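K.L.:
how would this look folded up:
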Amino acid sequence: MKFSHSIQLNAAPDWQDHYLAYAQLKKLVYVIEKAKLGLAPLPPTFTVGNTVVFPASAEDADTPGSAAHAFTASAHVGGGTGGNGGGHRRQLTSGSTGGAPEPRALEASWTESNFESTNALMHPPISDEEACYFFTAALMGNLEVVAQFYENKSAELLDQLEALKQRIGEAEAQAKAALTSIPIAGSTRAPDAPDNVWNTASMRAARVLFSKQCTSLFIYLSELKDYIDLNKTGVVKILKKFDKVTGCQIRNAFFDTVVSKQTPFPHEYKHQLEAAITELVGLASHITDHDPDVTRNLLAHQLRDTVVWDRNTVWREMVQKERSAGNEVDVVSLGSLTVPLPSRAGWSRVFFTLLAITLFSVFAGRDWLGGREQSNCMALLIFVIILWTTEVFPLFVTGMLVPFLVVTLGVLREKQDDGAFRRLGSAEAAKAVTGYMFSPTIFLLLGSFSLASALSKHNIAKGITSIGKLVLLSAIFMTTIASMFISNVAAPVVVFGVVTPILRNLPSHSPYAKALVIGVALAANVGGMASPIASPQNIIAMSILNPTPSWSQWFLIAVPLFVVFDLLLWVLLLLVFKPQNVPMPPELLGTGKSYFREHPLDFQQCFIIFISLLTIALWCVSRLLTPWIGDMGMIAVLPLVAFFGTGILNKNDFNNFLWTVIMLAMAGIALGHAVESSGLLIAFSTHVGDLLHRMGHGLYWPMLLCAVITTVVTTFVSHSVGAVILLPVVAQVGLTLADPQPNALVMATALMCSAGMALPVSSFPNMNAIALEDPTGTPWVTVQDFVRVGCYASVIAVGALMSVGYLFIGVARLD
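P.N.:
Modelled structure (predicted):
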C-alpha cells in the first residue's frame, strides 16, 4: 500500500486534517524534479496542507533564523551534476514571489541523437540548493502545523487527565464520608471505610461512568502517541523520496539537525505521553479493582476495537469515493426518463462489436474449410482478433471469452486409434481447455514475475541495469540483453521499473513515452531470440533440432541478428515518433556499476542473486532434468517458494503480479490449442509444405517463405503456440528439400516466432507495455501505436534474418 493511503487509513479520523500532508509533499517532490530537469518552472506558490510555499529566492534563502536557511547554509547538498551544481541561485525580481528567472546557460544531461529535436529544455534548471531550500521550507511549514496541533491536543488531554483525577478523588472522598457517617444498627459507632469504596453497590453507576471516561482518554492518548510515530515515519519517507527523485542527499542530515528537534519528535514528548497513560491505567485499575497489567490489556482491547471500527469506516469511504469517481457517465434527460448518452468512442465500440458478431455468424456452423470444427475455429479466431485489435473490451476480458467459446463451439477434437478424429463433448472440452490454460508456461511466467519483483523491490535491478546517455538506445539494448538471461517475460518488467522515473516526468501521450514503452516491448520480443532460454519457443526449437546446437552456435546466429535489429528499431522509433530530447532524472544517475559501491549488498540481496542465478542455471540445463521435473516451468517453483517463503516477497507483491497479462497468456494458449486441435492450422501448414516443396533447390526462398508465414501467424497467436504447431511441420518440410537442411529452416522459423509483434496480444512484452498507465490512468500507448510500429518492426526482423541471420546460419553449420 502506498504511504499516502496508509497515513490516511491509520490516522485518527477526527484528526485527518492535522497530519503530515504526505501526498501534497510527494507532488511537490515531482514538481521540484521537473524544475531540476528544466521541464517546468517552479510554481509561483505551492500549497502544502494549510501552508502556502513560495519559491526560494536568494534573499529568502539568506534570511537568518529559519530552519531551512540554517540547514542549507551548513549541510552538504549532494547529487547535482552539470548545470545543477550547488551555489547557483535563481534571482527573483524585487518584491516578486514568482517572477521569471534570469536567463542562464543550459547543459542538457544527455543527447539522444541528431535525429531528435534539440529544443527540449524550455526552462532553466534550478540548482540543488534551490531545490533543497524550496522543499525543506515546505516541509518545515507543514511540520509547524503538526507541532501546533500536537501542543494544543496534548495540553487538552493532559488537562482532561488532571480533571478526571480530581473528579475521581472527590467522588471517592464523598463515598467514604457517606459510608462512615451512618452508625451501625444497634450501635452508636460509625463503621470503618471499606478498602475500596468502588466495589460497593452505591458506587456502581459512578464506576461505570468513570471507567468509560478512562477508556476514552486512554484511546486519545494512545492515538496521540501513534500520531507522533506516523508523522515521523512520513517525514522519513518523504525525505527518502526527495533524495531518490532529485539526487540530493539530505535525509539523514536534515532529520538529525532539524526534524529531530522539532515538536513532537524529541523522545521526551513520547515519554510524557507514556507517563500519562501509565497514570491513567493506575486510575482505571483502582476504579475497577483489577491488576494494572490486566487493566492495560483491557484498555488496549478497547483501543483495538475502536481502531478497527474507525479504520474500516475510513476504508469503506475511500473505496466508495474511488468507485463513484470512476462511474460518472453522461446522461440525457427525456422528460422523466434519464438515459445514458454514448460518446463517439462508445458508438465505435458498438460498431466493432456488431462487425465481430457478423463475421462470427458467417463462419460459425458452416462446413466451408474442410469440416465444421475448422469453420467454427475460424469464426472464433476472427471474433477475438477483432475484439483484441479494436479494444472493444479490455484485452483480458476478451481473453476470458476464449475458453467459453472453445467449449460452446465444439472446436476441440481427439484422435482415435483408427486415425479418425472425434469431436469432444462439452464436459471433455471444458476439462481439456482449462488444463491447457494452466500449463507449465504459466508457472514459468509466475516464476519470471517473482524474479523481476525481487530484483526490483530490493534495488538489485538498479545496480545490474544501466541507462546511458542515449536513453532510448540504452533501454532497447538493456532489455534485449536482460532477456537473454531472465527471459523476455521478466526482462521488460525489470526495465520498465528502471525507466519509471523518466516516464513519470513526461505528459500523457508524450511521443518520447510512446517510443520508450514500445521500444522496450519490441526489444524484449527480439530478446526472445537471443539465447536458448530467452523464450519458450526457443526451448521448443531445442527439442526439435537434431543434433541440438550448442549455446555458442546459438549466440553466433542470434547476437549479430539482435544487434542489427536493435539499431534499426532505434532509428524506426525516432522516425515514427520524433521524440524530443529529455534530461536524465537524478534518480537514474546512480545506476550501473557505481550503485553497488555506494550501496553494498546485504545478505538478503545476495540470497536473491543466488536464487536468481540458480534458477537461470537450472533453466539452462532443464533438458537434462526432464526425467525428474517434466518441464522447465516446474523450475519456476524454486524462486516462488524461496522468495515468498522467506518473506522477501509478501502477499501484496503476489497480488501486484500482472494478472491481466497472465489471463491474456492463458487465453493465447487456449486459442492456440483450439486452432491446433480443430485441424485449422495443420491444414494451413500442409498447404505451405506443398508450396515449399515445389520451390525446388536452395534454402533462401523456402526460409523467406517460412519467415513471413511464421511472423504473420505469431502476430495473432501466442509465440510459443506458433512454435509448437509450426516447428514440427517446418522440420518435416526441410527434409523434403532437394538439399535437406531441416535444422537451418527450424532455426530460422524459431527466431521468427519472436518477430510477430504488431499487436498487444502478440507476446508477453507487448501485453506488459499496453498495461502501463501514466499517473492519470491513461495508457502510455494504444493498439494503433503498436500496429503502426510493430508492422514495420516485423518487416525489419524478417529483413535482418534474411541478410545477417542467413549469413550466420550458414557459418554456424547447423546441419
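K.L.:
rest of the way, CA atoms for contacts and neighbours
P.N.:
Fine.
K.L.:
As a check, name the ranges of all strands in this structure.
P.N.:
When secondary structure is read from DSSP state E, the chain shows strands at 46-48, 51-53, 331-334, 337-340, 413-415, 421-423.
K.L.:
Switch those strands over to TSV; also include distance to residue 69 and mean neighbour count.
P.N.:
Rendered in TSV, the data for the strands of the chain read as follows (distance: least, Cα to Cα, whole Å; neighbours: other Cα atoms under 10 Å):
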stretch	distance to residue 69	mean neighbour count
strand 46-48	19	18
strand 51-53	15	17
strand 331-334	55	10
strand 337-340	57	10
strand 413-415	78	15
strand 421-423	80	14
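K.L.:
how about these, which one is nearest residue 623?
P.N.:
Shortest distance between residue 623 and those, using Cα to Cα, is found for strand 413-415: 27.9 Å.
K.L.:
Residue 802 versus the closest residue to residue 810 other than its chain neighbours, what's the distance?
P.N.:
In space, residue 810 comes closest to residue 744 once its chain neighbours are excluded; the distance is 8.0 Å by Cα to Cα, 6 or more residues apart in numbering. Counting by Cα to Cα, to the nearest Å, the separation of residue 744 from residue 802 is 12 Å.
K.L.:
Quick check: residue 218 touching residue 299?
P.N.:
Yes: shown here, residue 218 and residue 299 form a contact pair, counting by Cα atoms under 8 Å, at 7.1 Å.
K.L.:
So between those two, which is more surrounded?
P.N.:
It is residue 218, of residue 218 and residue 299, that has more neighbours when counted by other Cα atoms under 10 Å, with 25 against 20.
K.L.:
check contacts around the more buried one.
P.N.:
With contacts defined as Cα atoms under 8 Å, 6 or more residues apart in numbering, the neighbours of residue 218 are 277, 280-281, 299, 303.
K.L.:
What's the local residue count around residue 598?
P.N.:
Other residues lying near residue 598 total 9 when counted by other Cα under 10 Å.
K.L.:
Sorry, slip of the keys, the one I care about is residue 524.
P.N.:
Number of residues near residue 524 (other Cα under 10 Å) recorded here: 36.
K.L.:
so it touches residue 483, yeah?
P.N.:
Yes: in terms of Cα under 8 Å, residue 524 counts as a neighbour of residue 483; the distance is 6.2 Å.
K.L.:
To compare against the first, here's the next sequence to fold:
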Amino acid sequence: MKFSHSLQFNAVPDWSSHYIAYSNLKKLGRIYTFEKQLNHAPAVPDHESSPLLTGSTGDVDKAFENALDQELEKISSFYQLKESEIYGELDDVLRDVSTYDAEQQEHNEGQPPRSRGNDRPQRTESILHSIRPGARRRASTLSSSGHGHEDEDSDEDDERAALAKSRSYDGGPDDERSQPSARRRTSTVFEDYNDMSFSVLYDSGVSLKKRVVGVYVSLCELRSFIQLNRTGFSKVLKKFDKILDRNLKEGYIGKHVEPAYPFQPATMNRLSGNISRLEQVYASVVTQGKVDEARRELRLHLREHVVWERNTVWREMIGIERKAQAANMGLRHPILGADPDHANARLQGDELVMETKEISTPLGRYTCPVWLLTPTLYTLIVIFVVFFLLLALPIMEQPEQQNCLAMVVFVSLLWATEAIPLFVTSLLVPFLVVVLQVVRADEKPHARLDAKAATSYIFSAMWTPVIMLLLGGFTIAAALSKYNIAKMMATFVLSKAGTKPRTVLLTSMFVAMFASMWISNVAAPVLCYSIIQPILRNLPPESNMSKALLMGIALASNIGGAASPIASPQNLIALQNMNPAPGWGTWFFVALPICVISIVLIWLLLLATFQPGRGTTIVPIRAMKDRFSGMQWFISAVTIVTIGLWCVSHQLQPVFGDMGVVAVLPMVIFFGTGILTKEDFNNFLWTIIILAAGGLALGKAVNSSGLLHTLAEVIMQRLNGMSLYGTMVAFAALILVVATFISHTVAALIFLPLVQQVGQNMEEPHPNLLVMGGVLMCSAAMGLPTSGFPNMTAIMMEDSQTGQRYLQVKHFITRGVPASLITFAVVVTLGYGLMRLAAF
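P.N.:
Sure thing, here's the model as predicted:
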C-alpha cells in the first residue's frame, strides 16, 4: 500500500488535519513544481510571480525546507497539546486507581471471618477479574445473558451479569459452595447483590476499568501519531532527493526532525513508559497482577476500538478509492468485458449493479439484463448461426474436415470479435475437438478417434515445450522486474542520452526494444513510461516531444516483440510451426537487423512529422544510484546462462532435447531459492498461456483432420506459378492487414499453421521462411491504438496536470500506419535476404 493511503487509513480521524500533509508536499505542487522551476528557471527573476517562499527561484532546497518547517511546527504544537491533555487524564486515572485499591482493601478487610453458616468468604482476587474484553460485541452480551440476564442495552448490566456468574463459582475446591447445592449459590449471589458497599465498589471498578482502557487507547494513538509523521518526513524527503537529485534527507532529519519534541528519544521513552505503567495498573485492577494477560486484553480493547471507531471511515475511503478506480480504469462486465457505457453498469455503494430493462415478447413481458440487448449479443448470435450453417452445409468431402472447418471459423470469429474473452475461446477448443470428432489417427488409414482417445490426443497438444519456454520467459521477466534490474539498466542507458530531443527519443526507443526482448512487449512500455515521467512532467501539455516519446516507445516495443523468441507469444507459436525450430542465435541473426533498421527509419519518421526539437527543453534522466546487490548479480548471471543455453540449444540437443527443458532451470532456481514466491507465480499472465495452449491445440487438430492440407492445396492452386518471394510478400501483406485489426497473437494462431503448410507443399519447400516472415509481420502491425498492448498502453497515458490524453487515434493512423509499411518493406527486402542466408 502506498504511504499516502496508509497515512489516511491509520490516522486518528479526529486528528487528520494535524498529520503531515504528505500528498500536498509530494504530489500537489511542491516537489514537482520545484522540479519545473529548477529546469525552466527564467533568465530574469520575477520576484512577484515566484511561489518560492524565499523569494528566490534558485534556492528550491530552502523553499522546501520552509514548507517542511511549517509542517513540523504544526505537528509539534498539536502533539504537545494532546500529550498534556492525555497525561492529565493519566494522572487522574492513576490517582483514582490508588483510591480504588485502598477501598477494595478496606472492603476485603471488613468481611467477617468465614463460619459454618451462610457467611461469605473473604475475597482474595480482583472483583473485575471476570470482566473480559469485548463487552461491546454482541457475542459477549449473549454469553452473559444466557445465564438469566437479558438486558442488552447497558454495558454495565452485561458486566454485572458476568460478575454474578463468576461470583457463584468463587473459592477453592474445599469451598462449601463447590458442593452441588443450587440454593446456596443462589443465596450467595443474592447476598452479594444486596451488599450495597460491594455494589458501589463494583460500579467504581467498572468505571475505572473503562477509563484505563480509554487512556491506553489514547496513548497508543499518540505513539502512532509520532511514528506516522516520522515516516512521512523520511519518505517525502526521499522523494524530493530522488526527483531533484538532492541530498537533503539526512541533513534535515538530523538537524530539524530528530531534535523536535515529538521525535526526541526521551519523548518516545516517556510515552512507552506510561503505556507500560498503564498495563501494570490494569493488571493490578483486573487480572490479579498478570501483566501478560493485561497486555493481551488491552490490545484486544485497542483493536476493538480501531475497528469500531474507524470502520465507517475506512469503508467510506475504500468506497471512494473503488469509485475512482472504476472511473479511471473502466468497469468491465465479468462475462462480456464490456465498458459500462455499453453494458449499462452502475455503482450502487461499493458494488457493481447491472441495470435491467423490461421487454415485450409474444409470450409476455420479461425483465432481463440490459447487456443482453447490446451488439455483443447479436454478434454472438451471428457467429453461432454461421457455425451451425457450416456444420450442415456439405463443403468438404470428409466429415471430420467439415466439422473442423466449422470449428476453425467459429473460433476465429470469436477471437477476431472478442465477443467473449480470448482465453475463454481457447478453452472451447479441446471441447469442440472432442465433441465434433475432428481428430484422426496419425497412422493410415487415418481413422477418426473416439472421444477418449481424442481427449488424450488434444490435451497433450496443449502442453508442449513451447509452453514451458513461455513460462521460462515469464520467470526471467518477473525476476528482472521485481529486483529492479531492468529499471536500473534502462535508467543507466537513458542517463547517457543527454538533453538533445532527437537523441533522447532514439535512445528511449532502443531501450524499449531491448526491454521488450526480455520482459515482454507488454511490460516494456510500462517500464519505459515510468522512467520518462520526469521528462513528461517538465514539458508543456501540448508538446510534440511528449507525443513523439510516447509514440516512439510504443512502436519500438511492438517491433521489439519480434527481437527474441520470448518477447511475445506469437514468436512461440511460430517456433511450434517451424521444423526444425531455429535456435536463438539464428533468430537473432534474422530479427535483430530488421528491428534495428526499422526503429531507425521510424525514428526519422517521428522527427519529420512531430519535429520534437522545436522549443523543447529536456530534463536529463538520472541513473539509479543503488549499487548492484549480490542478489541482483546472481539473477543476472542465471539469466545470462539461460539465454546462452537457449542460443546453443541445437548443439546441446542430445543433452536437453528442447529449449523448453532449459526453461526449467530459471524456474527451479528462482522459485526454489525464494527469489520469486508463489504470489509471483500466480501473477503470471495465465490468460496468455491458455490462449497460446488453445492455439496450439487448434493447429494440431486442423492438421490431424486433414483440413490444413486440403486448404494448402487450394491456396497453392491459386498461387500457381508464384515464386517463393512472391508468396512471402502476399502472406506478409495479408497478415499485416489482419493483425492491425485483431490481436497479434490471434493472427499468428490463425495464419501461421496455414502458412507453414503452404510452404511445405511448394515445389521448393521453405516453410520456415514463410512462418518467420509471417510472425515478423504480426509484430509490425501497429496502425491502430488497438494493434497490440504497447499501443493500448500509450493511448491511455494522460497529462497529470490537465488529465488529457497525450495521444489521439489520429496520431496512430498518421504515424502507426506508415511505420507498419516501413517495417513491411524492411522484412520483404532485408529480412528475405537474411532468411535465405540463414538457410530457412
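K.L.:
so what's in contact with residue 524 and residue 483 of the first structure at the same time?
P.N.:
In contact with both residue 524 of the first structure and residue 483: 489, 491, using Cα under 8 Å, 6+ apart.
K.L.:
Now do the helices in the stretch 451-600 of the second structure.
P.N.:
For the stretch 451-600 of the second structure, the helices identified by DSSP state H, counting those that start in this stretch occupy 451-462, 465-482, 485-495, 501-531, 533-537, 544-560, 569-576, 584-610, in order along the chain.
K.L.:
ah, wrong one, I meant the stretch 701-815 of the first structure
P.N.:
In the stretch 701-815 of the first structure, the segments counted as helices under DSSP H, counting those that start in this stretch are 719-736, 742-752, 764-771, 783-800, 806-812.
K.L.:
looking at those helices, which is closest to residue 373 of the first structure?
P.N.:
When those are compared by Cα to Cα, helix 719-736 sits nearest residue 373 of the first structure, at 17.3 Å.
K.L.:
mind checking how far residue 635 of the first structure is from residue 646 of the first structure?
P.N.:
For residue 635 of the first structure, the distance to residue 646 of the first structure equals 18 Å [Cα to Cα].
K.L.:
So between these two, which is more surrounded?
P.N.:
The neighbour comparison of residue 635 of the first structure against residue 646 (other Cα under 10 Å) goes to residue 635, with 22 against 10.
K.L.:
Enumerate every residue touching that one.
P.N.:
With the criterion set at Cα under 8 Å, 6+ apart, residue 635 of the first structure makes contact with 444, 615, 618-619, 629.
K.L.:
Likewise for residue 780 of the second structure?
P.N.:
For residue 780 of the second structure, the residues meeting the contact criterion (Cα under 8 Å, 6+ apart) are 558-559, 736, 820, 823-824.
K.L.:
Could I get these in JSON lines, plus columns for distance to residue 450 of the second structure and neighbour count?
P.N.:
Supplementary listing: these in JSON lines, determined by distance: Cα to Cα, whole Å; neighbours: other Cα atoms under 10 Å:
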{"residue": "558", "distance to residue 450 of the second structure": "43", "neighbour count": "33"}
{"residue": "559", "distance to residue 450 of the second structure": "44", "neighbour count": "32"}
{"residue": "736", "distance to residue 450 of the second structure": "39", "neighbour count": "26"}
{"residue": "820", "distance to residue 450 of the second structure": "46", "neighbour count": "24"}
{"residue": "823", "distance to residue 450 of the second structure": "46", "neighbour count": "25"}
{"residue": "824", "distance to residue 450 of the second structure": "45", "neighbour count": "23"}
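K.L.:
could you redo the helices of the stretch 701-815 of the first structure as a markdown table and give each row distance to residue 502 of the first structure?
P.N.:
Supplementary listing: the helices of the stretch 701-815 of the first structure in a markdown table, determined by distance: least, Cα to Cα, whole Å:
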| stretch | distance to residue 502 of the first structure |
| --- | --- |
| helix 719-736 | 30 |
| helix 742-752 | 31 |
| helix 764-771 | 15 |
| helix 783-800 | 20 |
| helix 806-812 | 37 |
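K.L.:
circling back to that earlier point, for the residue nearest to residue 810 of the first structure, list the residues it contacts.
P.N.:
Applying Cα under 8 Å, 6+ apart, we find residue 744 of the first structure in contact with 809-810, 814-815.
K.L.:
Narrow the residues you listed to those that are buried.
P.N.:
Among the contacts of residue 744 of the first structure, those classed as buried by neighbour count (16 or more other Cα atoms under 10 Å) are 809, 814-815.
K.L.:
between the contacts of residue 780 of the second structure, which is nearest residue 750 of the second structure?
P.N.:
Of all those, the one with the least separation from residue 750 of the second structure (Cα to Cα) is residue 736, at 12.9 Å.
K.L.:
Quick check, the closest one in contact with residue 777.
P.N.:
Yes: taking Cα under 8 Å as the contact criterion, residue 736 of the second structure and residue 777 are neighbours in contact, 5.5 Å apart.
K.L.:
any shared contact partners between those two?
P.N.:
A shared contact of residue 736 of the second structure and residue 777, defined by Cα under 8 Å, 6+ apart, is any residue touching both; here these are residue 824.
K.L.:
follow-up on the earlier one: just so I know, which of the helices of the stretch 451-600 of the second structure lies nearest residue 415 of the second structure?
P.N.:
Closest approach to residue 415 of the second structure among the helices of the stretch 451-600 of the second structure (Cα to Cα): helix 569-576, 14.4 Å.
K.L.:
after superposition, how close is that closest one to the first structure?
P.N.:
On superposition with the first structure, the mean distance recorded for helix 569-576 of the second structure (mean Cα distance after the TM-score superposition for the first structure) is 6.0 Å.
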